[in-house]
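> this one's structure only:
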């Protein structure tokens, strides 16, 4: 009986060793076929554009086709679920965004766990936003805006793109950190928000640089501050929210590559290095910056820490503001 058990154990050990060897060899040879880069948003948006800028460079460097696969719907949940359930072999990867860290706070139940079902590879880019006011608002600085909001609680309204949208979360974080009361007015998408700002229908909003820059130049909208921790090269004269009287305030949308949990570390490291190489390409870098973004290129560990912090932060902010998307 003991001999039989020993034989079974040895067979299992040899089988496991062979299996490990096969997986290790596959990881070393990666990639040997085309890679699917899932974008959980429609074609033409910022995340799609970034992905399509990087994909050809990855393909050129790695010797295999990188196909951008748009899988939009349900605030990125549909595409994200597809990747969560894909084989962890590096041939299905995703360009995640801020929703990846915010959705756990916005939805009561998700078909995946952002922190357990994925492995981060690298933070690709961040998208600063600008605290913008209509010229009719008698405030030309963040300090003056806060003073106005506190002197007349509820008199200012702030545009957002709907429950859980980036500009709503930016606004709720601002309200929380400044202890101000502003009325949230929801619109279906960022474009309608800018239209509402231009007409004076709303007092203020948080806009991406690319969507509002022409209106800053024409004087139709006033940029008060930028939401990142440092000033932006496109609007160098605009101070940050933090240096304008709200220390510690920092907000940005982001884009980063993630893969299914269980993907071999060798594959994750390969993807990380290849994306960094693609981002270093002058043409890619110039075009991303031209979209009002900042090129990043973090380590997998840095992106993992960022996602963990995002989940914690948005659970706190959405709970305080009573925001739910479902």
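Perfect, thanks for sending it. Just so we're clear, the structure is a prediction, and the values are computed from it rather than from any experiment. Residues are numbered from 1 along each chain as shown.
> From here on, just use CA atoms for contacts and neighbour counts.
OK.
> Can you show me the helices along this protein?
Under the criterion DSSP state H, the chain carries helices at the ranges 2-29, 46-62, 77-84, 98-106, 142-151, 166-178, 190-199, 209-218, 265-279, 282-290, 300-321.
> What are the contacting residues of the second one?
The one in question is helix 46-62. Contact with helix 46-62 is made by 31, 37, 39, 41-43, 65-68, 70, 95, 97, 255, 274-275, 278-279, 284, 288, 291, as judged by CA atoms under 8 Å, 6 or more residues apart in numbering.
> now do the fourth one
Defining contact as CA under 8 Å, 6+ apart, one finds that helix 98-106 is touched by 75-76, 110, 113-114, 164, 166, 253-255, 307-308, 310-311, 314-315, 318, 323-326.
> what inclination does that helix have with respect to helix 166-178?
60 degrees (axes from the mean of the first three to the mean of the last three CA atoms, to 10 degrees).
> try the fifth one
Orientation of helix 142-151 against helix 166-178 (the same axes, to 10 degrees) gives an angle of 80 degrees.
> A further structure is provided below for comparison with the first:
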């Protein structure tokens, strides 16, 4: 009986300690581990919320950039740390892509993390050089089919969501075109401006300035509905190309096992921050409109996109060792 009593008291003590820790959360600095180096879209999105989040929580929220392996280094690092809410993972759509793309991605996107909040998302856009004779996606598809696979296209890099959007276009329309790889958005953009490629798939935020300046011609977007800054550019679905919408999102996660009250607190504060007009204006300026998808919608997104990207990657034969 004394042994049972001791065990019960120990269990009660542990529960009380856990409840106390949650009630006091946070009582120290919180770290946002960003999947990519400073200056990129994921980093900028994190820096738009870390200071106001720290103010709301009463403790500093600092940024730690852990780039490398397409985001896998940061993801693996956060997975190994205690699930106590003091380390937040900030990652792009790479989170749902990497398990299928990288042979060494050592995490399960459906089990190892709790989706907290999709901060913002923007679709991809298909553009052609202004000197191109192609004026629409319909014309491009017709020409690609007639060329017998001789037409080419490019994207910001291997395994990026813009490349996968292009692969999805091929999959849904049956066209063949050669992907010309470039080491990043800069060289790829230069090739488009020089008229060296037939089609460029990019995140809208990265080419909006080129579109506004008349340097490239947009022919379709991958959004579910038309993009407000490009009201005359049709969606793929409008063109009869079904199940081809995709976007690039930036989101916050915590490790699986993080106490629910802590998750709820983070969701609450991020929702308030993302609803502020000044925050929305800042996100709009970087081409990443606020969507503020909470845990339920975010989880459904992950459950939908993981198999979608796996299908694309497997059929395109894309794999990084």
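Sure thing, it's come through. From a predicted model like this one, the values you see are computed outputs, not experimental measurements.
> could you dump the helices of structure 1 to TSV with mean neighbour count?
Listed next are those as TSV, based on neighbours: other CA atoms under 10 Å:
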stretch	mean neighbour count
helix 2-29	12
helix 46-62	18
helix 77-84	21
helix 98-106	22
helix 142-151	17
helix 166-178	21
helix 190-199	19
helix 209-218	15
helix 265-279	20
helix 282-290	16
helix 300-321	16
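> Turn those into CSV, including distance to residue 233 of structure 1.
Formatted as CSV, those follow (distance: least, CA to CA, whole Å):
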stretch, distance to residue 233 of structure 1
helix 2-29, 40
helix 46-62, 19
helix 77-84, 32
helix 98-106, 22
helix 142-151, 20
helix 166-178, 21
helix 190-199, 22
helix 209-218, 11
helix 265-279, 18
helix 282-290, 9
helix 300-321, 23
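> Tell me which of the ones you listed sits nearest to residue 241 of structure 1.
helix 142-151 (7.1 Å; CA to CA).
> The closest one against structure 2, how far on average?
Compared with structure 2 after the fit, helix 142-151 of structure 1 shows a mean deviation of 1.4 Å (mean CA distance after the TM-score superposition for structure 1).
> what span of structure 1 lines up against stretch 93-108 of structure 2?
Under TM-score structural alignment, the match for stretch 93-108 of structure 2 in structure 1 covers residues 98-113.
> Next: stretch 142-162 of structure 2.
Under TM-score structural alignment, the counterpart of stretch 142-162 of structure 2 in structure 1 spans residues 147-167.
> Mind listing residues that contact that stretch?
Contacts of stretch 147-167 of structure 1 (CA under 8 Å, 6+ apart): 98, 102-103, 106, 129, 139, 168, 171, 180-190, 192-193, 196-197, 202-207, 253, 323-325.
> ok, 6 Å please
Applying CA atoms under 6 Å, 6 or more residues apart in numbering, the external contacts of stretch 147-167 of structure 1 come out as 168, 180-190, 193, 202-206, 325.
> Can you tell me what residue 176 of structure 2 aligns to in structure 1?
In structure 1, residue 176 of structure 2 lands on residue 181 (TM-score structural alignment).
> correction: residue 132 of structure 2
So residue 132 of structure 2 corresponds to residue 137, using TM-score structural alignment.
> Of the contacts of helix 46-62 of structure 1, which belong to strands?
Among the contacts of helix 46-62 of structure 1, the members falling in strands are 37, 39, 66, 67, 68, 70, 95, 97, 255 (criterion: DSSP state E).
> I'd like to know which of those residues are buried.
37, 39, 66, 67, 68, 70, 95, 97, 255 (16 or more other CA atoms under 10 Å).
> between the residues you listed, which is closest to residue 119 of structure 1?
Distances from residue 119 of structure 1 to these, taken by CA to CA, are shortest for residue 95, at 12.1 Å.
> which residue packs closest to the closest one, ignoring adjacent ones?
residue 257 (4.7 Å; CA to CA, 6 or more residues apart in numbering).
> Now for the one you found: which residues touch it?
So residue 257 of structure 1 contacts 94, 95, 96, 121, 122 (CA under 6 Å, 6+ apart).
> Quick check: the equivalent of residue 204 of structure 2 over in structure 1 vs residue 131 of structure 1, distance?
For residue 204 of structure 2, the aligned residue in structure 1 is residue 209 (criterion: TM-score structural alignment). Applying CA to CA, to the nearest Å, the value for residue 209 of structure 1 to residue 131 of structure 1 is 10 Å.
> Please apply the same query to residue 253 of structure 1.
Computed as CA to CA, the residue 253 of structure 1 to residue 131 of structure 1 distance reads 14 Å.
> what span of structure 2 lines up against stretch 271-284 of structure 1?
The aligned range for stretch 271-284 of structure 1 is 266-279, by TM-score structural alignment.
> With stretch 68-76 of structure 1 instead?
Going by TM-score structural alignment: stretch 68-76 of structure 1 matches residues 63-71.
> Endpoints of that stretch, how far apart?
End-to-end for stretch 63-71 of structure 2, by CA to CA: 15 Å.
> can you list the residues that contact it?
By CA under 6 Å, 6+ apart, stretch 63-71 of structure 2 touches 31, 32, 33, 34, 35, 36, 37, 74.
> list the buried ones in it?
By 16+ other CA under 10 Å, the buried positions in stretch 63-71 of structure 2 come out as 63, 64, 65, 66, 67, 70, 71.
> how near is the third one to residue 37 of structure 2?
Per CA to CA, residue 65 of structure 2 is found 5 Å from residue 37 of structure 2.
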